[in-house]
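>>> can't give you the sequence, but here's the structure:
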């Protein structure tokens, strides 16, 4: 009886572990410090290798603009890539940009 209970516990633990493993971000072997969600809510590595970012403390005020459905190709400057708001100026938020396919600092 004890063996059956132990076997059932092992099976349950294995199922739970496999379920949790399916939630792990993709490319687990890749060295990534920050994971973000794109406009389709899919996780991707949003930190650049070798870049040191300030620590995340809190979100900046304001809301990210809606993600564009089309890209114009016109930019006044090169966007600043970011993993979170604290990597941007205080008047900016780190928001997903479908044209760049990465989070960038956007003035709000």
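Yep, that arrived. These figures come from a predicted structure and were not determined experimentally. Numbering: from 1, shown residues only.
>>> switch to C-alpha atoms for all contacts and neighbour counts from now on
OK.
>>> is it true that residue 86 lies in a strand?
No. Using DSSP: H, G, I helix; E, B strand; the rest coil, the assignment for residue 86 is helix, not a strand.
>>> look up how far residue 82 lies from the residue lying closest to it once chain neighbours are set aside.
With sequence-adjacent residues excluded and distances taken as Cα to Cα, 6 or more residues apart in numbering, residue 86 is closest to residue 56, at 5.6 Å. According to Cα to Cα, to the nearest Å, residue 56 and residue 82 sit 11 Å apart.
>>> and the comparison structure, right after this:
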């Protein structure tokens, strides 16, 4: 009987610790992003997409030209790369020809190559 009570106390304490860690983690969020409304998992809900303070370059990066690629209906198999996906809160976190887009497979924003980027011809006198 004592073992069951002790186990219950341990589980309760661990649960409270995890809940406290999550609320501290949310309190340190610098940028909240909204999930697209056309996805299956939690459409339209908000989530923290940046836990670090943005740099001046990220703030001044503005909105990049082009648009995000369409969401895949199914996620591709697991791929490993040395860098992994670049997480982002806005286009300013991404390279010039990339957009900060919601990734339905990873369920957060990542930098993706922009599509339909207009080609601007240089003007010479």
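Yes, it's here. Keep in mind the model is a prediction, meaning the values are calculated, not measured.
>>> circling back: the more surrounded of residue 56 and residue 82 of the first structure?
residue 82 (23 against 11; other Cα atoms under 10 Å).
>>> which residue in the second structure aligns with the more buried one?
Mapped onto the second structure by TM-score structural alignment, residue 82 of the first structure lines up with residue 88.
>>> tell me the contacts of the residue nearest to residue 86 of the first structure?
Applying Cα atoms under 8 Å, 6 or more residues apart in numbering, we find residue 56 of the first structure in contact with 84-87.
>>> and stretch 24-32 of the second structure, how far apart are its ends?
15 Å.
>>> contacts for it, please.
Under Cα under 8 Å, 6+ apart, the answer for stretch 24-32 of the second structure is 46-54, 89.
>>> now render those as TSV, adding distance to residue 27 of the second structure, neighbour count and secondary structure.
Below are the contacts of stretch 24-32 of the second structure laid out as TSV (distance: Cα to Cα, whole Å; neighbours: other Cα atoms under 10 Å; DSSP: H, G, I helix; E, B strand; the rest coil):
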residue	distance to residue 27 of the second structure	neighbour count	secondary structure
46	14	12	strand
47	12	16	strand
48	10	18	strand
49	13	19	strand
50	12	18	strand
51	9	15	coil
52	12	10	coil
53	13	12	coil
54	16	17	coil
89	16	25	coil
